Structure formats: structure tokens, C-alpha cells
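Student: pasted the sequence and its predicted model underneath.
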Amino acid sequence: MLQTVAVRGYRSLRDVVLPLRRLTVVTGANGSGKSSLYRALGLLADCGRGEVIGSLAREGGLQSVLWAGPEHTAGARRTGMTEGGVRTGPVSLQLGYAADDLGYLVDLGLPQYAGPRSLFARDPQIKREAVFAGKMMRPASTLVRRGGPYAETGAESGRGFDELTRSLPLHRSVLSEYTGALPELAAVRDRLQNWRFYDGFRVDGAAPARHPQVGTRTPVLSADGSDLGAAVQTIVEAGFDDLARAVADAFDGATVEIAVHDGLFDLQLRQPGMLRPLRCAELSDGTLRFLLWAAALLSTEPPSLMVLNEPETSLHPDLVRPLAALVTAAARQTQVVVVTHSPAMIDLLGAVPLDEDGDVLRLELYKEFGETRVDGQNLLSTPPWDWGKR
């Protein structure tokens, strides 16, 4: 499992180090930084897919997502006034995680010199990367490290580092370039690529989930829910009965079935007292949204991490309890982070222990002088973490 996630310099997350458990519930008022944390985790996953530069571009570029407050906030807390000053450190966005086995850190910044007459002077570059063992990066536990175009690996003798390359492009991650030669890089890349993010689903009349799609075996629901029918049928054929119980619990004994016409899969809901099932195009928005969440949470191939952003949005209050039961069931199979501001969802998720230790953690975010902070967190309760230096 992931033990720690760290974000530095992203939007309101000036410098946040968060502990994670099997089920972590992140809450807080509107504007406290919950969505920023969700997006930061997505950027970290994009590092494994080689897409982080493009993702930053879609957010408006690196300078659009950087922490906009002062470099240091001690003065603001002391005087109650926020004032700028001379920057002492480089422009930097840093992301990282530590897990039971390996950890990863990446540092993104702006180019010092993009080239003669280049129009890419604001194109983000990867300044540093590190893969390490243990709870935090240390020289002795670092397996691979990269500074600019130069990358090296820990020597087999345990003394120093051996050169890997001197010409690694600054827009390419070491995770994508050398995974064939170094299994630890492949392990980190595969973990990041395996993470799944669900930020609500479209349920309007033109939503992909409302229209029949060609069905193939689908162990993981797509982010837009377009393969809902195939994902549900995959769950059914795998022999899992959690889906049937969840649907019956949520909709008074209803059942789901898949109709197939010329290879096109169409989900249908059969309810007691009705002469025919309702096709996906006929379902109410809330009903379809719940079925999409159920298909996502009951994946037959659970990812190593599943991140859910406000899953209770636009659902009737009566559906929050069965939805929370689905989240709890998913957390018994994989690690889950839920971002929510629903008191009912928070209470329900915290009421059911996942194991003997009741491995559920609640993190409440709040803003202080524009900076996202964790309620109750101090120097002693903050997980160990070292960002290192360029």
C-alpha cells in the first residue's frame, strides 16, 4: 500500500505530506484544496504514463498551477499580512509517494534556456527524479536518481552510484526510458499506470453510458463509463454477487441484466412490478450514476489505488448508504482515497472497520493564508519526507 503522498508547489498545496491508509477519506470546506489534491494525484499518475507535460499544458501550463502565495508563510502567520519577497528557490512543482516497497519523487520546473529563438521557454521540464526504498528518500536507500539529463543507479557494491546516461531528454521521464533495464523503474511505472480516477460520470441524454456499445470483456470501467454494459457483464460472469446485492439494496429488489443486439451491449434494470426492464437510455440520472459507481467499485481487477472525487454528487440521500457499502467493499480489495464533503458519507465510511485495526483514516483540509493544511497535523504526526535539492 501507499503510506505517504507528498505535494509541493501545486495550487494551494504549498507543501503537504499526507499519510494514507487502506481507506482514506479526505474532507473539508469548499475551496480547502480537496480538488487540488485529487488533481495532484492525477499528475503523479501521469508521470508513469509519460503524460505529465501534456496534462500541465491542459491546465494552462506550469505557471498556471504553481503555488501563488509567498515562498515562505512564516511571516504571514506572525504578522497576519501576506507580503511577497525575493524568491530564493527555483520555480518548482514536486510530487512524490512512498509505499511498502518503493517510492518515487519528481521535480518539474521551467527551462533555464530553451534554445535560440525557441518558443518553448515556458515548457515544463523534469529537473529531478528519484526511485527509492523505504518511507523516505535517503542516499543509502536511493535506487535510481536523475538530475537534468544525467541519471545514475545505485552501485551493486552499495558504494556510490553508477552512470546510467548523460543525455536523458528533459521532457522524458526516466520511468519511460529505462524500464527494460531496471526492474525497479518498471515496478514504479506499472504502479502509477495502474491507478484509477473517477470524477463523476456524465448521465445526460448524450452521455456515452446511455448508448449501446460493442461489448468486450472489461475488467475496469472506463473513466467516462462508455463500456458500462460490458463492465457489468464482466462482473456477473466473474461470479461476484456484490453487484446484485448492491442494486437490490439500492432499488428495492431490482436486478440488472445485459441485452445484446448485433454485438452491442445495453444495460437494463428490471424492477418489481414493471412488465419490462428499463433500458439504459430510460434510467433516471441518479439511477444511472449509481450503477456507474457500482461497476467502477466492483472491478474484477482492482487497481493498486482508486481515487474517487465526491461520488455522492447528485445522488438521492437514500443512495449514499449503499454507495458507502460499495466503497467499503472496494477498500477490502484495494487502496481507496475518497474526496467528499458529505457528512453522511464520512460517517458511513468511518463506521465499518475494514480489518481488525479498522484501517480508515479521515483527513480534514482547511485553508490558512491561502495555503491548504491538514487539521490536527503537526511535526510529530506528519509522515517523514525529504524533498532533497536540485
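Tutor: That came through fine.

Student: C-alpha from now on. contacts and neighbour counts both.
Tutor: Fine.

Student: against residue 177, how distant is residue 49?
Tutor: Here residue 49 is placed at a distance of 11 Å from residue 177 (C-alpha to C-alpha, to the nearest Å).

Student: which residues sit in contact with residue 383?
Tutor: 4, 17-19 (C-alpha atoms under 8 Å, 6 or more residues apart in numbering).

Student: neighbours around residue 90, how many?
Tutor: By other C-alpha atoms under 10 Å, the residues close to residue 90 number 9.

Student: give me the nearest residue to it, chain neighbours excluded.
Tutor: In this structure, residue 90 finds its nearest non-sequential neighbour in residue 109, 7.7 Å apart by C-alpha to C-alpha, 6 or more residues apart in numbering.

Student: for residue 94, see how far away the residue nearest in space to the middle of the chain is.
Tutor: The residue lying closest to the centre of the chain (C-alpha atoms, centre = their mean) is residue 41, at 4.1 Å. Residue 41 sits at a distance of 11 Å from residue 94 (criterion: C-alpha to C-alpha).

Student: okay, now the one to match up with it:
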Amino acid sequence: MMTRLAIAGYRSIRDMTVDLAPLTIVTGPNGSGKSSLYRSLRLLSDVAQGRLIASLAQEGGLSSVLWAGPEKISADMRSGRVPVQGTRRSDPIALKLGFSGADFGYAVDLGLPVPGSGFANDPEIKVEAMWNGELLGRANLFAERRGPLVTLRTSETGEWRRSPVDLSSFDTMVTHAADPRDGLELLLMRERMRNWRFYDALRTDQTAPARRPQVTTYTPVLASDGSDLTAAIATIHAIGDGAALDNAVDDAFAGSSIAFTASGPNHVTIGMRQPGMLRPLGASELSDGTLRYLLLVAALLSPRPPELMVLNEPEANLHPSLLPALARLLLASANTCQIIVVSHSGALIDALGASEQARSIALAKDMGETRVSGQRFGPDWRWPKR
């Protein structure tokens, strides 16, 4: 499980480290930096997919995503005695992302390209590090990348050796130096990171694919847009926890249950039986909120839970009366995978109560900088040195 997340130099986040729980709710007003924290998790996931540099390019390149304020904000700047202004830099310009847990930790440091490279907006990966445990140190470091060179610590003797692969500035050691013989730990971490799951585009509009008839093939993982909802729900009933699914639906809509209706030779439409109705309501008839809740149920009760699931504003389109049921579903699902929820719903946080599983992180802006409310100093963290 990821227990710490560290971000530095990304958009409104100058330098932040937070503790994570089995279920972490990130909240705050509009513009407080919730989206920046969410995007940083997506970028870390892109490391394992080999898409980190391409994803940053889609955001406009390194110059568009770097922290826009001064390297340090002095007490005089905060008090207004002096204007906010840049000073002589003591550290190189960098975007840093990292996470750690009880078993592994990883960090990447991206910087400006070499002058004259011809790709002025293309960031370069300067340093990467992977280690055992929560906090980086020389004794627990087992993989390090500096420029094109990757060195690995052998598990048999503890000696350092050079990887046979020299990396380009846009390649990560997680994808290019991971193999069963020369980088087993990198390989294991890469596969775990590739299994992270993000839901931020679940469609519920009237033309949403989830409302159309579908072929019900085994679908243990709901698509990121929810397009295969019918197949995912059917798969949970077939090989997953069908009782938990039925309970989650009944918890939100008392007396209701899932229904499947044949639609053509090979297609099925999902719907809902409701008290007092003579027939099930099909997906095309369900409200946006009802359909969204079913999408969240399908995602959270996946028969193949990921190591990490990240939900962006799951409460959208949900009536406040559904939030207690969603909170109970989140808490139950946090027993099988770690969940991070980015939300501005105070009602959802209240519904979670004081559960030991859950942790709330409230973000706020201070001099344009995203900070954790009430946190003066974050948990210990060490970035690898360039």
C-alpha cells in the first residue's frame, strides 16, 4: 500500500508530502489544487506505461506545468512587507514526483532539456530512484538512474552493477531497465503501477455507451469511461461478490435490484427493478445519478481489485441521499484495495465519519501555493540528488 505521496514543482504544488490511508479523501474548495494532486498521480502511473513525457507534452510541456511562483516564499513575502518576487535559485528547475510504502518507494526528477537539443518543451528525466521502505537512503536503495546510466544492486551479493541498457532522456528505468534477470524489483514495481486504476470520465449522458445494449463477455475490470457496465455487472454476479453488489444497490435504492433484459440475438441491456414498477427500467431510462452510482458499484466491486484506485469527484450527479451508501461502499472496498478520492463534497466526508480506515486531506491555497490545511510540516521525505 502507498503510504506517502510527494510532489514538488508541479503547477500550484511547490513542495508537498502527504500521508495516505487505505481510504484517503482529498478535498478543498475550487482552485485549491485537488486537480493538480490528481494529475500527479496520473503522471506517476504514466511512468510505468512509458507515457510520462508524452503526457507532460499534452499539458503543454514542462514550462506549462512547473510551479509558477518563486523557489522560496519568505516570511516577509507572506506578510506583505515585500512583494512576491523571484530570487537567485539555489536548486535546479525541477518537477519531482514520488511515492513510497512499507515495501517499495520510487521517485523521478525531471528537468529542462539540454540547450540546443531541438526539443525545447520536452522535459528530460534527470534522476530516478527506487528503494525498500518509506524513506530513501543509501542502504536501502536498489536501483538508481542518473542521466542515461542505470545501476542496480544485486540481490545475491548486494554489489552494484551497471544495467546493460543506456536510457534516452525520455525513457524511464521502470519501463526500459526492468527484466526478470537484471531488474526484477523494477519489473515487479512496474507491473504494480500499471495496475493502478483511475476513474474520472464515467459517462452518464443520454448517449453514454453504458446506456446501450452490450455483448456480455467476461469483464472483471470496468472501463475508465464505464462503457462496458452491463458486462462488468454481469461478471461480478458470475465470478465476484454478487451479494455485495446486490446489497450496495439495495442500500442506495431500498427494495431495488439489478435486471438484465435481452436485446437482440447477442445483446443485453442492464436495468433496475424498483418497488411498485411492473417492469424493470432500462439503462436508457435511468437518471444520471442512478446510472453513476451503478458505475461506481461496478468499479469498486471489481473481481480483480487493483492495488490503487483513484476516483475523481465520484459524487457528481449523485443526490445527497446517496452519499451515505457511497461512503459505506468506499469503506468496504478499501478492505481489498487502496482508494484515493478527490472530492469537494463535505457531505461525503461527513458520511465517512471517524473510520480508522479513512483519512481526510483538506487542501487550501496560501500565496498561490497548494498546502495541506493545518499541516505545518509534512512527513519525512528525501528526494534523490542530481
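Tutor: Received the coordinates, thanks. Predicted, not measured: the structure shown is a model, and the values here were computed from it.

Student: picking that back up, which position in structure 2 aligns with the residue nearest to residue 90 of structure 1?
Tutor: The alignment partner of residue 109 of structure 1 in structure 2, by TM-score structural alignment, is residue 111.

Student: wouldn't that match be in contact with residue 122 here?
Tutor: No: counting by C-alpha atoms under 8 Å, residue 111 of structure 2 does not reach residue 122; the two are 9.2 Å apart.

Student: shared neighbours, these two?
Tutor: With C-alpha under 8 Å, 6+ apart as the test, residue 111 of structure 2 and residue 122 both reach residue 62.

Student: more neighbours: which of those two?
Tutor: Using other C-alpha under 10 Å as the criterion, residue 111 of structure 2 and residue 122 rank with residue 122 on top: 23 against 19.

Student: name the element the more buried one belongs to?
Tutor: Following DSSP states H and E, there is no helix or strand that holds residue 122 of structure 2.

Student: now the helices for structure 1?
Tutor: Here structure 1 has its helices, by DSSP state H, at 34-49, 52-58, 62-65, 74-79, 174-177, 183-194, 228-237, 242-250, 285-297, 320-331, 343-351.

Student: quick one, which of those gets closest to residue 209 of structure 1.
Tutor: Between residue 209 of structure 1 and the helices of structure 1, the tightest spacing by C-alpha to C-alpha is seen for helix 228-237, at 6.1 Å.

Student: so what secondary structure elements neighbour the closest one?
Tutor: Using 3 or more C-alpha pairs under 8 Å, 6 or more residues apart in numbering; DSSP states H and E, the elements in contact with helix 228-237 of structure 1 are strand 255-261, strand 264-270, helix 285-297.

Student: quick check: angle from the last one to strand 264-270?
Tutor: Put simply, helix 285-297 of structure 1 runs at 120 degrees to strand 264-270, going by axes from the mean of the first three to the mean of the last three C-alpha atoms, to 10 degrees.

Student: average offset between helix 285-297 of structure 1 and structure 2?
Tutor: Following superposition, helix 285-297 of structure 1 is found to deviate from structure 2 by 0.9 Å on average (mean C-alpha distance after the TM-score superposition for structure 1).

Student: which position in structure 1 pairs with residue 247 of structure 2?
Tutor: In structure 1, residue 247 of structure 2 lands on residue 245 (TM-score structural alignment).

Student: do the same with residue 86 of structure 2
Tutor: That one, residue 86 of structure 2, aligns with residue 84 by TM-score structural alignment.

Student: could you tell me the end-to-end distance of stretch 158-171 of structure 1?
Tutor: Termini of stretch 158-171 of structure 1 sit 30 Å apart (C-alpha to C-alpha).

Student: what residues does that stretch touch?
Tutor: By C-alpha under 8 Å, 6+ apart, stretch 158-171 of structure 1 touches 53, 124-127, 140, 148-155, 174.

Student: which of these fall in strands?
Tutor: 125-127, 150-154 (DSSP state E).

Student: return the closest of those with respect to residue 296 of structure 1.
Tutor: residue 126 (32.7 Å).

Student: hang on, isn't residue 369 of structure 1 packed against residue 74?
Tutor: No: Residue 369 of structure 1 is beyond contact range of residue 74, at 10.4 Å (criterion: C-alpha under 8 Å).

Student: neighbour count: those two, which is higher?
Tutor: The residue with more neighbours, out of residue 369 of structure 1 and residue 74, is residue 369; 14 against 11, by other C-alpha under 10 Å.

Student: if I pick the more buried one, what's in contact with it?
Tutor: Residues in contact with residue 369 of structure 1 (C-alpha under 8 Å, 6+ apart) are 73, 76-77, 82.

Student: got it, and residue 244 of structure 1?
Tutor: 255-256.

Student: so for residue 192 of structure 1, which of the helices and strands packed on helix 228-237 of structure 1 sits nearest?
Tutor: Among these, helix 285-297 sits nearest to residue 192 of structure 1 (C-alpha to C-alpha), with 18.1 Å.

Student: report the buried residues of the closest one.
Tutor: Within helix 285-297 of structure 1, the residues that count as buried by 16 or more other C-alpha atoms under 10 Å are 285-297.

Student: gap between the residue nearest to residue 200 of structure 2 when sequence neighbours are not counted and residue 90 of structure 2?
Tutor: Counting by C-alpha to C-alpha, 6+ apart, residue 200 of structure 2 lies nearest to residue 312, which is 4.9 Å off, once chain neighbours are set aside. Counting by C-alpha to C-alpha, the separation of residue 312 of structure 2 from residue 90 of structure 2 is 36 Å.

Student: likewise residue 108 of structure 2?
Tutor: Distance from residue 108 of structure 2 to residue 90 of structure 2, by C-alpha to C-alpha: 19 Å.

Student: those two: which is more packed in?
Tutor: Taking neighbours as other C-alpha under 10 Å, residue 108 of structure 2 and residue 90 compare with residue 108 leading, 25 against 8.

Student: my guess is the more buried one meets residue 127, correct?
Tutor: Yes: between residue 108 of structure 2 and residue 127 there is a contact at 5.9 Å, judged by C-alpha under 8 Å.

Student: ok, residue 213 of structure 1 - how many residues close by?
Tutor: Residue 213 of structure 1 has 20 nearby residues by other C-alpha under 10 Å.

Student: next one: residue 147 of structure 1
Tutor: 18.

Student: didn't it look like it was pressed against residue 129?
Tutor: Yes: using C-alpha under 8 Å, residue 147 of structure 1 makes contact with residue 129 at a distance of 6.8 Å.

Student: right, and the helices and strands packed on helix 228-237 of structure 1 - which one's nearest residue 184 of structure 1?
Tutor: Of all these, helix 285-297 sits nearest to residue 184 of structure 1, with 28.7 Å by C-alpha to C-alpha.
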